[in-house]
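S.K.: quick one, structure for this:
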Amino acid sequence: MSTPTDLATALGRRRAYWHAAVCVAVLMCAAYLALRHWPALHTGAVRLAVADQGWLLVAATAAVATWASSALAQQGAVTSRLPGGRLVAAQFAASAANHVLPAGLGAGAVNLRFLMRCGLPAGRSASALAVKATAGAAARGLLLAALAPACPGLLRIPHVSRPVLVAALVAAALVVVLLNSPLWPRCRRALAAVLAGIRAVHAHPRRAVALWGGSLAFAGLHSLVLIAVTQAVELPLPPVRVALLYLAASSAAALLPTPGGLGSLDAALALALTSSGAPSAAAASAVLGYRLLTVWLPLLPGLLVLGMLIRRKAL
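M.R.: Model (predicted):
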C-alpha cells in the first residue's frame, strides 16, 4: 500500500519530468527558429559588426529596458503588489515565449500563470492581461497621433481594393452573427470584467500611472531601438520619421497571428523604410539589427529563464 510520502515522491518526480520536457521543448523550438532564419541572422551580424558601436549600445540598452517597462505596465494592471524581481524575470521569459507561439499566446500564457502563482484568481488574471493589452494598443495609438503632425503626409489611408472590401464585409457579418449568437453573453461578461478591471486600476492613481507609463514606455523604447539601429547603419531618415514608421508597421503587423510578428513585422518595417526613401540594403540591415537585439540575442537566455521559473514553481 502506498504511503503519502511515496505519493508525494511520485508526484515530485512526475513534475520534474514534466518541467524537463517543457524545457527541452522550448529549447528545440529556439533551435528550430534559429536554424530556419540563420541566413538572416548571419547577414545581420556581419552588417552590424561594422556599424557604429555607440548607437548599438544605445539600442541594446533600450531593448533591455523594454522588459522593465512591460513589468511596470503589468504591475499597473493589477491592484495588488507583485514581486518585482520575479515580475521582470517573467516579462523576460514571456518575450521569449512570445516568439514561439503565435498571436501573443506565449506571453499571455506565461503572464497568466505568473499572476495565478501570485495568488490572483484565473478570472482576475485574465482581466489584468486584457487591461494591459488594451492600454498597450491605446498607448501606441496615442504615440501615433502625437508624432503624425511632425511628418505630414507620411501616413496615408491606403487604397481599398475589392478583396480587402470583401474581407471587411465578411468581418462585419461575423460580428453581426456573434451579436446574435449564444456566445455573445459570454463575450459581454468578458468585456464587463475588463471594464471593471480598468475602473479598479484607475481608482488607484499610482497603479494607473504605472499602467500608462509602462505602456507608453514600452512602445517608445521599441521605437528607440529601431532609431538607434538606423543611426548605427547610417540610414538617411530622421528619428521622428523612423519612430512613426515603426509604430505604424507594428500596428499593422499585430493583425497577423505570427509568433512575435516574425515575418509580418519584418516585411512591414522593411517596406515602410524603403517607401520613405531609405536604400533597400540599409533598410534590411536596420530591420535585421532591430530583430537581432529584440528577438534573437535574448531568445535563448529568455527560454532558460522560463525554464528556471517553471522549475522554481514561479510559473
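
S.K.: use CA for all of it now, contacts and neighbours both
M.R.: Noted.

S.K.: any idea how far Leu304 is from Pro259?
M.R.: Per C-alpha to C-alpha, to the nearest Å, Leu304 is found 18 Å from Pro259.

S.K.: I'd like to know which elements the strand or helix carrying His19 is packed against.
M.R.: His19 is part of helix 4-36, with elements assigned from DSSP states H and E. Secondary-structure packing of helix 4-36 (3 or more C-alpha pairs under 8 Å, 6 or more residues apart in numbering; DSSP states H and E): helix 297-311.

S.K.: let's see this one next to it:
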Amino acid sequence: MDLAAGRRRAYWHTPVFLAVLLCAAYPARQHWPVVEAGALRLAVADHGWLLLGAVAAVGTWAASALAQQGAVARRLPGPRLLAAQFAASAAGHLLPAGLGAGAVNLRFLMRCGLPAGRSAGALAVKATAGAAVRLALIAALAPLCPSLLRAPHVSWAAVAAVLGAAVLLGALLAGPLRLRCRRALASVLADIRAVHARPARAGALWGGSLAFAALHSLVLIAVTRAVELPLPSLQVALLYLAASSAAALLPTPGGLGGLDAALGLALTASGAPAATAASAVLGYRLLTVWLPLVPGLLVLTLLVRRKAL
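M.R.: Next up, the predicted model:
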C-alpha cells in the first residue's frame, strides 16, 4: 500500500517538477545571451561571498521555523518544525501563490495537535507579520536610498478597474459569505492577541519574520558582492524587498519568473550592467531555489512517510 502511494506521489511530482523547469526555461531562452553571460560570470565569482550567501540561505529556514513557532501558543517539536520549513520551501516552488508551502505547514500544525481552524489562523498570523516586516523595512530603508524607488505611473483606467473589482468583491461578500469572512477575521485577531499575550511568542514571531527578510536580502547582497555588482548593500536590500513584495502579487510558484524579472529590472534600472544583474539573479535563485529543491522534496517525502505531515 505504501509502495502504491509512493508511486502516485512520484507520478504527481514528476510532471509538476517538469512544468517548473519549463516555466524557468522559457524566459531564459528568450534572453539567452544575457543569461549565458550572467552564468559565465557567476561561474568565476568569489567563492567566499557565495559561501556566505549559502549560509544565509540555510538560515532562512531556521528563521521561518522561529516565526512559525511564534505564531502558535503551543510548543512545537523543534527538529520536525525545521524540517517542515525546509520541505515547505521546496513545495512552495511547485505550486502557485504559496499553496504548496501553506499546505505543508497546515498539515504539520494539524499533526502537532492543532485544530484546522487554529492551524490556518497560525499561518495567517505568520503571513501578516512577514508582510508587515517587509513594509516596515522598505519604509526604513527608502529614506536612506533617496530616489531609488519611484512610484509607477498609474492610469485612470487601472484605477477604475481596481475600484470596480473592489465593488464587485464587496457585492460577492454579501450575506453568509460576509459573515464567514468576519468570523475568520475575528479568529485571526484572537490568535494575534493570544500570541502577543506571551512576550516570548511575540518575540519569536517578529524576530523570525525580521530575520527571514534580512537573511534573504543578505543572500542577494552576498551574490552581488561575489559577481562585483556596483551597488551599495543598502540599495540591494531595498531593491530585493521591493521586488519580492511586488512579485508576491503574482500567483506563480515561488515567484518564479515574476521575482526574477522584477529583480533583474530593479538592478539594471539602478545602474547595474545587464549581464552582472543576470548573474546576481541566477546566483540568488541557485542558492534559494534550485540547489535546495531536490533535497527539500526528499525531506517532504520522508516527513510524509513518517506521518509527520
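
S.K.: now do the buried residues in the helix holding His19 of the first structure.
M.R.: Across helix 4-36 of the first structure, burial judged by 16 or more other C-alpha atoms under 10 Å covers 19, 22-23, 26-27, 29-30, 34.

S.K.: what's the closest of those to Pro236 of the first structure?
M.R.: The nearest member of the buried residues of helix 4-36 of the first structure to Pro236 of the first structure, counting by C-alpha to C-alpha, is Ala34 at 30.0 Å.

S.K.: what residue in the second structure is paired with that closest one?
M.R.: By TM-score structural alignment, Ala34 of the first structure lines up with Leu21 in the second structure.

S.K.: before we move on, what about Val194 of the first structure?
M.R.: Using TM-score structural alignment, the equivalent of Val194 of the first structure in the second structure is Val188.

S.K.: now do Ala130 of the first structure
M.R.: In the second structure, Ala130 of the first structure lands on Ala124 (TM-score structural alignment).

S.K.: show me the contacts for that match.
M.R.: With C-alpha atoms under 8 Å, 6 or more residues apart in numbering as the criterion, the residues that contact Ala124 of the second structure are Val188.

S.K.: what does Ala120 of the second structure give?
M.R.: Leu106.

S.K.: so how much does the strand or helix carrying it differ from the first structure once superposed?
M.R.: Secondary structure assignment for Ala120 of the second structure, by DSSP H and E: helix 116-141. For helix 116-141 of the second structure, the mean deviation from the first structure after alignment is 0.6 Å (mean C-alpha distance after the TM-score superposition for the first structure).

S.K.: and what of stretch 177-194 of the second structure?
M.R.: Aligned to the first structure and superposed, stretch 177-194 of the second structure gives a mean residue distance of 0.5 Å (mean C-alpha distance after the TM-score superposition for the first structure).

S.K.: can you pull the buried residues of that stretch?
M.R.: Of all the residues in stretch 177-194 of the second structure, those buried under the rule 16+ other C-alpha under 10 Å are 187-188, 191-192.

S.K.: returning to what we had before: helix or strand right after the helix holding His19 of the first structure?
M.R.: As assigned by DSSP H and E, the chain's next helix or strand after helix 4-36 of the first structure is helix 38-49.

S.K.: remind me what that next one packs against, helices and strands.
M.R.: helix 280-291.

S.K.: any buried residues in stretch 290-300 of the second structure, and which?
M.R.: Neighbour-count burial for stretch 290-300 of the second structure, counted by 16+ other C-alpha under 10 Å, picks out 290, 292-293, 296-297, 299-300.

S.K.: oh, I was asking about stretch 231-243 of the second structure
M.R.: Across stretch 231-243 of the second structure, burial judged by 16+ other C-alpha under 10 Å covers 233, 235-243.

S.K.: mind checking which of those land in helices?
M.R.: When those are checked against helices (DSSP state H), the matches are 233, 235-243.

S.K.: can I get those residues in TSV including distance to Ala197 of the second structure?
M.R.: Shown next, in TSV, are those (distance: C-alpha to C-alpha, whole Å):
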residue	distance to Ala197 of the second structure
Ser233	36
Gln235	36
Val236	36
Ala237	32
Leu238	32
Leu239	35
Tyr240	33
Leu241	29
Ala242	32
Ala243	34
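
S.K.: on that earlier part again, and the buried residues of helix 4-36 of the first structure, which two are the farthest apart?
M.R.: Across the buried residues of helix 4-36 of the first structure (C-alpha to C-alpha), the longest gap, 22.7 Å, separates His19 and Ala34.

S.K.: residue in the first structure paired with Arg134 of the second structure?
M.R.: Arg134 of the second structure maps onto Arg140 in the first structure, with residues paired by TM-score structural alignment.

S.K.: okay, its match and Ser275 of the first structure: tell me how far apart.
M.R.: 21 Å.

S.K.: look at the two and report which has more neighbours.
M.R.: Arg140 (21 against 13; other C-alpha atoms under 10 Å).

S.K.: check contacts around His216 of the second structure.
M.R.: By C-alpha under 8 Å, 6+ apart, the neighbours of His216 of the second structure are 56-57, 60.

S.K.: in the first structure, which residues correspond to the helix or strand harbouring Gly59 of the second structure?
M.R.: For Gly59 of the second structure, the element it lies in under DSSP H and E is helix 47-70. Residues 53-76 of the first structure are where helix 47-70 of the second structure lands when matched by TM-score structural alignment.

S.K.: check stretch 104-112 of the second structure too.
M.R.: The aligned range for stretch 104-112 of the second structure is 110-118, by TM-score structural alignment.

S.K.: again with stretch 255-264 of the second structure
M.R.: Using TM-score structural alignment, stretch 255-264 of the second structure pairs with 261-270 in the first structure.

S.K.: got the buried residues for the matching stretch?
M.R.: Buried-residue list, stretch 261-270 of the first structure, by 16+ other C-alpha under 10 Å: 261-262, 264-266, 268-270.

S.K.: in CSV, list these along with secondary structure and distance to Thr5 of the first structure.
M.R.: CSV is the format used below for those (DSSP: H, G, I helix; E, B strand; the rest coil; distance: C-alpha to C-alpha, whole Å):
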residue, secondary structure, distance to Thr5 of the first structure
Gly261, coil, 47
Leu262, coil, 47
Ser264, helix, 52
Leu265, helix, 52
Asp266, helix, 53
Ala268, helix, 57
Leu269, helix, 57
Ala270, helix, 59
